[in-house]
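[1] sequence first, predicted model second:
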Amino acid sequence: MLKPTPTPTRELVNLDGVWRFGIDSRLASEPWTGILDTPLEAAVPASYNDQFTDAEIRDHVGWVYYQREVRVPRGWSEERILLRFDAATHAARVYVDDELVGEHVGGYTPFDLDITDRVHAGDAFRLTVAVSGDLSNETIPPGKIEVGMDGRRKQVYFHDFFNYAGLARSVWLHSVPRVSIDDVTVVTAFEGTTGSVEYSVETSAPTTVRVRLADAAGRVVAEASGASGVLSIADVVLWKPGAAYLYELTVEAVDGDVVVDSYPLAVGVRTVEVKGHEFLINGEPFYFTGFGKHEDSVIRGKGHDDAYMVHDFQLMEWTGANSFRTSHYPYAEEVLDFADRHGIVVIDETAAVGLNMGVVGGMTGKPPFPTFSDQYANDNTQAAHAQHIRELITRDKNHPSVVMWCIANEPASNEDGALEYFKPLVDLARELDPTRPLTYALVMFATFQNDQLIDLFDVVSMNRYYGWYIATGDLQTAEMYLQGDIAGWIERTGKPIMMTEYGADTQPGLHSVWDQAWTEEYQVDYLAMNHRVFDRFPQFVGEQVWNFADFATSNGIHRVDGNKKGVFTRDRKPKAAAFALRKRWTGLEGRKPGTPADEN
């Protein structure tokens, strides 16, 4: 699915702004007929939860409704007319005037709806969007709804971030020619100084296709005809971490001498490979430094914000980070576009977080019932998970910044049934994209002794909290635990090992001369302990701290105003750990950790 963009043959109208808004419990049974009878309005893009002071809205279970008037441009009479939703969390029903025109399930990937036959150029229509944030054991991410003693429905979910819902990303009206370019896939490679771009184009109807590739200065360096082929680039400039270089591929659908559709695609020429215990980008060993992140900010919730995006990337650059993981869902496309342009490496993750009854059972790791069972992760859950993988890879396959797919965060990979659940999903991901390595983030209960999935994957990605959830405040014991854990994975797998989560909750401004949990000093010492261990293993290929910034979570006595593991506060103020990471990561540039010059 191509991202809408203005071209000589395509136009788009942004529908962001303030929409009428209501929740189902306060509206008529069919609120999409006529104008919503509500005094409320909500901003788009943004999660709706924190925009209001009403607790019933913030914690609503059920459907909410957005509505606005949309006018179709007069010049679109000969075009196909589509609605594009960059995301609707977690399910959507879309109505044009009084008619249902489409539905989508999955809160972090886009969908298009063709409304050509229902609207007219120059006329206006009433657009109503119903959005549900409800989660069940057959959704991704999973959850359940409980009914309390007072009859109120309550959403329970099994991931540690607030279940923000609504239209958190942009909405568009866009035009597409009757004969159009529907999809483009590129795969890049190079040999010596010669680069190659293998391309494949899908069109809505049989037509002639031609392509041309231009360098950053706009000079055409290769061109060809046909819906598939390979473009050769002499003296290629590679896309590299920290040194992004993008070509532009222009794809045209042609009828005789007339261009009926045109679409541009940014292309970065680079390769990714796992070889032995090394992770290679362009044939050179790469060491990940960076963060697990969240799309999370005050008031907006998970609403995309360009200003926050720019500032977050600036802060990552300031720390010396070269990468991040899209924990725990696909981020807005604008984020990946930005990473492409600025040479930041991305581990791209599905929304499959919470597939673990052991976590529900607490730190004992003993599930109340098997994770992979009819009661929880069943065949319908697996089908929803597969659809998430399809939509993620279809959307993000052409981004050079994306170097690895993470298809789940902390699943119960130590439980029986895990292999049967994940094997078809791994096969699907490799079929959709055979060029990128696969990983999953390992929960602490899944050890090198009991994990049942690692043989299916390319990189061992560990989430470990020794010194926080285990051996809290005892970094000497924590160091021994971590040392043995990493050594065990190396001996078992012979694969690259990286840490995708390690961190300690920290209250800014809290200090102590002792190893006292929650202090800024403890967070610094905790990270330093981890780094000492990482540097002992040449098989180790990366470290991504949990988390970039503090973020909102569900209500719980173990969280005070959210998760405080950020090295930045929720409003992006640095804690002491941010300065410690800056010293380490800027010192790692150009060399592998573990050399005598390292000061942890």
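    Structure received. Numbers count the residues shown, from 1 in each chain.
[2] use CA for all of it now, contacts and neighbours both
    OK.
[3] list the buried ones in stretch 299-319?
    300-305, 312-313, 315-317, 319 (16 or more other C-alpha atoms under 10 Å).
[4] also stretch 187-206?
    187-190, 195-197, 199, 201-203.
[5] Throw these into TSV and include secondary structure and distance to residue 46, thanks.
    Shown next, in TSV, are the buried residues of stretch 187-206 (DSSP: H, G, I helix; E, B strand; the rest coil; distance: C-alpha to C-alpha, whole Å):
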residue	secondary structure	distance to residue 46
187	strand	34
188	strand	36
189	strand	39
190	strand	41
195	strand	41
196	strand	40
197	strand	37
199	strand	36
201	strand	34
202	strand	33
203	strand	33
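[6] comparison target below:
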Amino acid sequence: MQLLEYPRDSHSLDGTWQAIPDQYEMFRDYFDDFVEDDDGESAALPDDGNDEEGQPALSFESIYEPSASGDDDITDFNIYDGYSVDLPASWGEEIPEFRHFEGWVWFARTFDRAEFDEDDRTFLRFGAVNYKAEVWLNGERLGDHEGGYTPFSFEITDELEDGENVIVVRMDNSRYEDGIPNESTDWYNFGGINRSVDLVSVPESHLRNFKVETSLADDSVNVQVDAWIDGPETGADGSVALPELGVDEPLASDGDGRLSAEFTIDRDDVTLWSPESPRLYDVEVTYGEDAITDRVGLREIDVQGSDVLVNGETVWLRGIALHEEAAGKGRALDTEDVQTRFQWINELGCNFARLAHYPHTEEMARTADEEGILLWEEVPAYWDINFGDEEIQELYRQQLRELIQRDWNRASVALWSIANETDHNDETRNEVLPEMADYVRDLDDTRLVTAACFVDETDDGIVLQDPLEEHLDVVGVNEYYGWYYGDADDLQGLQEESDGTPIVISETGGGAKWGNHGSEEDRWTEEFQAEIYRGQIEGASTNDQIAGMSPWILFDFRAPMRQNEYQRGYNRKGVVDQHGRKKQAFHVLREFYESEEL
């Protein structure tokens, strides 16, 4: 169960860390293959710590041992004096000479136990490390984590020492064939501790996480609250309160660490969360000495025929897709970066955004709650995943679970996406993805399950033939008519089922370099891109099965495979460039979203 940290008081370990690149992957078991003592253990030479010349001994301890580094040492690393990096950071953006480095980097910092208010138990929590992480505290290995975009934590209660404590993290942003994503992606691989690091102290028995679910009846709002206890159940009272609505209900235990409550609120007393009215309420959950307060919206997401419904009302999803990236910062966004994205999203007239192709920072969903923007969130099951491998399937479930348990209280999150542009002719994929859809529903059945799929051209027109459709609540369709093939208005040939599964055009668009002008027939010009948008808008707005769109993409982003004279390492499909300059397509899309057609 994901450790809920955001609403809690915690001690930040952001700030200056020391980074040490380890391209040859030597420092974890430093020279163990070369020098061993009689017991097979690594040793320092000579035994007394100094040679006859009075020089310091060469230590053969591994980098995670605090004693392996020092001011007067000839060891090949020093965790107390590496490259200084201010975390969170995509470290290659902080140190330009390592901008294209992929592989092992060691991060280290110290903290004093007296710096934070300590409770019975303390956890070390990472918001995200790309891609693999292994963590030590005071030379004791805490554990490891795979997956570059979701949070993880380790209990450190027994490893804490009075005075100075030393954290060492091995980050590995190598691309792996058996990873999720695998070796090939169309985005840049920003390695680093890209999100915040915190110490979280809690009572011995504490609230690990909780979930609020809402369903609507004619005249009532039905609320289910579940909470999970970490630690021995003490028989203490648990409760959930929504003070602004006069709710204070006891939580009943199932005897296995789970507490729950169900209650009903008169619908006239509640302002339901919606894009037009993003009302949030304080939800206070307590158990014994522990208490958490979070801001949660009450609302219901559903489908009916080909429509997406919010609180029973049809909503056409006026969206845009975006990556998590900022020029010069990589994936380590701050609050100002997040606010800038929502400024663009609101200026476009959107009520919806697709956070592609991996979990973005939690602050995006929390800000979307406040701004009234519905979200599509996804894991990077992207392109050619080896779906038949059982270990990959377990990693797949882990990444889904960590995302969902992090954001299942965000009213803005409407769709969980399980895959992007996977081969619908792959029989193994067609067996595994429905299982993943079921797994998502087991975790959270109050939102819609989707995936970004392809369509096929047949004698009957453009047809959705992906067998995954019957397992999805909403089908995302990625198509690039007018750019990679066909004409922009060919989308009008998409065969329509008026009561079929709702379709969201999850990607469409074309490339343009900001400031490059010409005719509507000149590829890579703003005019060409704008004309694609006009044709796509015509097709999307006239098909009753299409319930929305999220064109590709809000802003230009780094992509190593894009190297022609217009791109130079960037995907130029943004309606804004990487410096925030708007292209003509931005205004075409805004005019459509603000029109009376929807």
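    Received, thanks. A quick note: this is a predicted structure, and the numbers were derived from the prediction, not measured.
[7] so what's the spatially most central residue of the first structure up against?
    The centre of the first structure sits closest to residue 330, judged by C-alpha atoms, centre = their mean, with a distance of 2.2 Å. Counting by C-alpha atoms under 8 Å, 6 or more residues apart in numbering, residue 330 of the first structure touches 108-109, 348-351, 392.
[8] which residue in the second structure lines up with it?
    Aligning on TM-score structural alignment places residue 330 of the first structure opposite residue 359 in the second structure.
[9] any idea how far residue 6 of the second structure is from its match?
    Noted for residue 359 of the second structure: a distance of 16 Å to residue 6 of the second structure, by C-alpha to C-alpha, to the nearest Å.
[10] and for the closest residue to residue 372 of the first structure other than its chain neighbours, the neighbour number?
    Distances taken as C-alpha to C-alpha, 6 or more residues apart in numbering place residue 417 nearest to residue 372 of the first structure, at 5.4 Å, with adjacent residues excluded. Using other C-alpha atoms under 10 Å, residue 417 of the first structure is surrounded by 17 other residues.
[11] any idea which element the aligned partner of residue 417 of the first structure in the second structure lies in?
    In the second structure, the residue matched to residue 417 of the first structure (TM-score structural alignment) is residue 428. In this assignment (DSSP states H and E), residue 428 of the second structure forms part of helix 427-443.
[12] between the following helix or strand past that helix and helix 427-443, how many degrees?
    Heading C-terminal from helix 427-443 of the second structure, the first helix or strand you meet, by DSSP H and E, is strand 448-453. If you take axes from the mean of the first three to the mean of the last three C-alpha atoms, to 10 degrees, strand 448-453 of the second structure sits at 160 degrees to helix 427-443.
[13] outside of strand 448-453 of the second structure itself, list whatever touches it.
    Contacts for strand 448-453 of the second structure (C-alpha under 8 Å, 6+ apart): 301-302, 414-422, 424, 437, 440-441, 466, 472-478, 506.
[14] so residue 245 of the first structure: helix, strand or coil?
    coil (DSSP: H, G, I helix; E, B strand; the rest coil).
[15] can you check which part of the first structure stretch 126-136 of the second structure sits on?
    With TM-score structural alignment as the criterion, stretch 126-136 of the second structure aligns to 85-95.
[16] okay, buried residues for the matching stretch please.
    Result for stretch 85-95 of the first structure [16+ other C-alpha under 10 Å]: buried residues 85-95.
[17] how far is it from where the chain is centred?
    17 Å (C-alpha atoms, centre = their mean, to the nearest Å).
[18] and residue 554 of the first structure? What does it align with in the second structure?
    Here residue 554 of the first structure is matched to residue 560 in the second structure, going by TM-score structural alignment.
[19] and the gap between its match and residue 582 of the second structure?
    Relative to residue 582 of the second structure, and taking C-alpha to C-alpha, residue 560 of the second structure is found at 23 Å.
[20] quick one, helices of the stretch 251-400 of the first structure?
    Applying DSSP state H, counting those that start in this stretch to the stretch 251-400 of the first structure gives helices spanning 306-319, 333-342, 357-360, 379-396.
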